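In: dropping a prediction and its sequence here:
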Amino acid sequence: MSEAYRLATVEGDGGSRVVVERKGLAVPLTALLEPDDLARLGGAPKDLMPLLEEWPHWSARLAERMAGKADRFGDAAIPADTLSFLPPIALPRKLICIGANYHDHIAEMPIPIVPTYPYSFLMSPSTTLRGSGAAVEKPSMTRMMDWEAELAVVIGLRCRDVPEESALTVVAGYTNFNDLSARDWIASRPPIGVDWVQHKNFDGFGPIGPYFEPAKFTGDPQALPVRLSVNGVTKQDSSTAQMVFGVAAVIAHLSRIMTLEPGDIIATGTPAGVGHGRQPPEYLQPGDEVRMEIGNLGELVTPIV
């Protein structure tokens, strides 16, 4: 296996660009590629989508370039902690979220019901996604703004009806996702059920990143630590092993409903420790800072304003 690296989309040079990070140092993706590579990409990519459109090719190509240009991570590299992060993918075609998918989270909620299949809903990617460090405004409409640390799966192959036993082969990689939630519309449900738009789709309710880690470096997606803190106090400390339906089962289920496409993001649910499940309940307020990290995906930081 080639030496591990992570990818990110960052602000710089008057716009966005992709960087490759290794051991705390980052270099522009363009510094590792040859002119024919950039021609194939249609120029320097502004986010990860052009790579994900041909992920099997670029995964192999990046391994070659990393081995051939290891010296680029020398004195000219950028310290990764100075980067200004954007969402790894600016406009994924789909942002699909799985609800009630951790045994420990189900147990802490007011009505603990274990689903019989992966329960899903959609979010608006063009308005909800925010990069690490970007502030999220607490909506005036909600009193019950909550946090949810989630493992996000990034699809790398167009696929339909994927068998569960081979489902992980369509995964390009993983990233952090904080599925912010307005619990007001769960605590007081109308007769027709939960209003998922008001619950999940306020602007900025999808902090994501900072890094995209290729799946070959992540290992078993069902063996990753999940941690989240608010103002330095640990709120969630669990493991993806707590999932009711693992990543492979979720992909198999969703691909029976719709074609999954490169760059699609699937957020796989949250473990115990959300504010709504605490006694007494706790909710986010302006001035709070949320930090979360799953495995080796970096720390996703979200100030609430």
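Out: On my side now, so go ahead. Numbers count the residues shown, from 1 in each chain.

In: drop to CA atoms for contacts and neighbour counts, all remaining ones
Out: Will do.

In: Trp196: what's it in contact with?
Out: 121, 185 (CA atoms under 8 Å, 6 or more residues apart in numbering).

In: test my guess that Val18 contacts Leu51.
Out: No: under the criterion of CA atoms under 8 Å, Val18 is not in contact with Leu51, lying 10.0 Å apart.

In: which of the two has more residues huddled nearby?
Out: Val18 (24 against 18; other CA atoms under 10 Å).

In: got a list of what Thr259 touches?
Out: Thr259 neighbours (CA under 8 Å, 6+ apart): 158-160.

In: show me where the protein has its helices.
Out: Along the chain, counting by DSSP state H, helices occupy 35-41, 49-52, 55-68, 103-108, 125-128, 184-187, 196-200, 215-218, 247-257.

In: Leu48 contacts Ser16, correct?
Out: No: assessed by CA under 8 Å, Leu48 is found out of contact with Ser16, at 10.6 Å.

In: and for these two, which residues touch both?
Out: Thr9.

In: Gly209 contacts Ala90, correct?
Out: No: Gly209 lies out of contact with Ala90 (CA under 8 Å); the separation is 11.4 Å.

In: which residue ranges form the strands in the stretch 201-305 of the chain?
Out: Secondary structure of the stretch 201-305 of the chain (DSSP state E, counting those that start in this stretch): strands located at 206-207, 213-214, 225-230, 233-239, 265-267, 289-294, 300-303.

In: ok, structure two:
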Amino acid sequence: MTFARLFSFERGAQPGLGAEVDGRLLDVTVFLAERYRAQSLMTLVETGRLSDAAKAVADQAGRLKEIPAGFTWCLPLKRPPKIIALVQNYQDHAAEFGATAPPEPVWFGKISSSLTAHESEIVLPAWLESRVDHEVELAVILGRSGKDIPVEKAPGYVAGYSVLNDVSARHLQKADRENKHPWLRCKNFDTFTPLGPWLVAADAVADPQALSIACRVNGELRQNGNTRQMIHPVNKLIAVLSRYMTLEAGDVIATGTPAGVGKLVDGDVVECEIEGVGLLRNRVVKR
């Protein structure tokens, strides 16, 4: 069974919906509007029809036109209800900071205004003196609301997956850790949460715990791991988080990063890649 990888774009100030099938970038704006009444990918997520739409697009790919050159990539989800990010969910990442991975999941929130799209810029403010690092992460997109979700039922709450870069200002993090608030400020600058390019249907990913995950900066391999190395797998994360809060359709869970996080500087091109899910590319600028 073949599934398209869906995305959002803009061309000539007009928003559109696209799909990648066998390397072709197809305009599916009209197709999704007519068949699913979907003006955005969030509509497909909220109505539980993302997988069905991805399959239908793949089946009809031969009849769909390619997107003309000159379009701009947009976020797959513009304003998700919540972005929840995991702390040290890979043992080797905890070790590189001289820490012991927490026995139970620890998380923090990211703000939707920190999101930025594929091929957009990661902006380091000119006044910021902190070291800034990359962190490639598997993003889980929820498709249903739920509270106190049993771990065995967690897969039914996943709509799809994407690639996320949890950009982090380390010196601010160190300073805030001393005040017991080590994540909120350092990880929520504008553009510090690249996400995309695709929204990949859950049914297209056979096992989210068996995906290679890597990050390259200017072509140099910095991070190289596998999602099987997660301490707390996706299903457990959904179950645990839902004990504390109602999870909603469109919520994004950033599942942690493997070892190899490193410094980003002005002019760098950072590529975050997850097997079957996509390659997220951004240029770093300081201004």
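Out: On my side now, so go ahead. Predicted model, so just to flag it, every value in this text is computed and none were measured.

In: quick one: which of Leu48 and Ser16 of structure 1 has more around it?
Out: Leu48 (23 against 18).

In: for the more buried one, which non-adjacent residue is spatially closest?
Out: Take Leu48 of structure 1 and drop its neighbours on the chain: the residue closest to it by CA to CA, 6 or more residues apart in numbering is Ile89, 5.5 Å away.

In: map that neighbour onto structure 2.
Out: Correspondence of Ile89 of structure 1 to structure 2, assessed by TM-score structural alignment: Leu77.

In: what residues are up against its match?
Out: Shown in contact with Leu77 of structure 2 (CA under 8 Å, 6+ apart): 41-42, 250.

In: mind filtering these down to those shared with structure 1?
Out: With both residues aligned by TM-score structural alignment, their matches' CA atoms under 8 Å, the contacts of the contacts of Leu77 of structure 2 that structure 1 also has are 41-42, 250.

In: save the residues you listed as a markdown table, and put in distance to Lys263 of structure 2 too.
Out: Output for the kept ones among the contacts of Leu77 of structure 2, formatted as a markdown table (distance: CA to CA, whole Å):
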| residue | distance to Lys263 of structure 2 |
| --- | --- |
| Leu41 | 33 |
| Met42 | 33 |
| Gly250 | 30 |
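
In: out of those residues, the closest to Asp133 of structure 2 would be?
Out: Gly250 (26.4 Å; CA to CA).

In: the nearest residue to Cys272 of structure 2 once chain neighbours are set aside: how many residues sit nearby?
Out: Closest residue in space to Cys272 of structure 2, ignoring its immediate chain neighbours: Cys215 at 4.4 Å, by CA to CA, 6+ apart. When counting by other CA under 10 Å, one arrives at 28 neighbours for Cys215 of structure 2.

In: now do Lys153 of structure 2
Out: Lys153 of structure 2 has 12 nearby residues by other CA under 10 Å.

In: show me what contacts it?
Out: Per CA under 8 Å, 6+ apart, neighbours of Lys153 of structure 2: none.

In: what residue of structure 1 takes the place of it?
Out: For Lys153 of structure 2, the residue aligned by TM-score structural alignment is Ser166.

In: its match and Glu64 of structure 1: what is the separation?
Out: Remark: distance between Ser166 of structure 1 and Glu64 of structure 1 (CA to CA, to the nearest Å) = 26 Å.

In: Ala76 of structure 1 too?
Out: Taking CA to CA, one finds Ala76 of structure 1 at 20 Å from Glu64 of structure 1.

In: chain neighbours aside, what residue packs nearest to Leu83 of structure 1?
Out: Val10 (6.6 Å).

In: could you count how many residues lie near the one you found?
Out: 23.

In: now swap in Ile141 of structure 2 and tell me
Out: So Ile141 of structure 2, with other CA under 10 Å, has 27 neighbours.

In: now the one 5 residues further on
Out: Applying other CA under 10 Å, we find 19 residues neighbouring Gly146 of structure 2.

In: quick one, what contacts it?
Out: Contacts of Gly146 of structure 2 by CA under 8 Å, 6+ apart are 157, 242, 246-248.

In: could you redo the last one with a cut-off of 10 Å?
Out: 154, 157, 238-239, 242-243, 245-249 (CA atoms under 10 Å, 6 or more residues apart in numbering).

In: returning to that earlier point: wait, which of the contacts of Thr259 of structure 1 is closest to Pro118 of structure 1?
Out: For the contacts of Thr259 of structure 1, the nearest to Pro118 of structure 1 is Arg160 (16.6 Å; CA to CA).

In: how near is the closest one to Glu21 of structure 1?
Out: Arg160 of structure 1 is 32 Å from Glu21 of structure 1, by CA to CA.

In: who's more crowded, those two?
Out: Under the criterion of other CA under 10 Å, the comparison of Arg160 of structure 1 against Glu21 puts Glu21 first, with 24 against 17.

In: any idea how far Ala214 of structure 2 is from the counterpart of Ser181 of structure 1 in structure 2?
Out: Aligned against structure 2 by TM-score structural alignment, Ser181 of structure 1 finds its counterpart in Ser168. According to CA to CA, Ser168 of structure 2 and Ala214 of structure 2 sit 17 Å apart.

In: who has more neighbours, the two?
Out: Each of Ser168 of structure 2 and Ala214 has its neighbours counted (other CA under 10 Å); Ser168 has more, 27 against 24.

In: look up how far Arg144 of structure 2 lies from the closest residue to the more buried one other than its chain neighbours.
Out: Leaving aside its chain neighbours, Ser168 of structure 2 sits nearest to Lys187 (4.8 Å; criterion: CA to CA, 6+ apart). Distance of Lys187 of structure 2 to Arg144 of structure 2, given as CA to CA: 27 Å.
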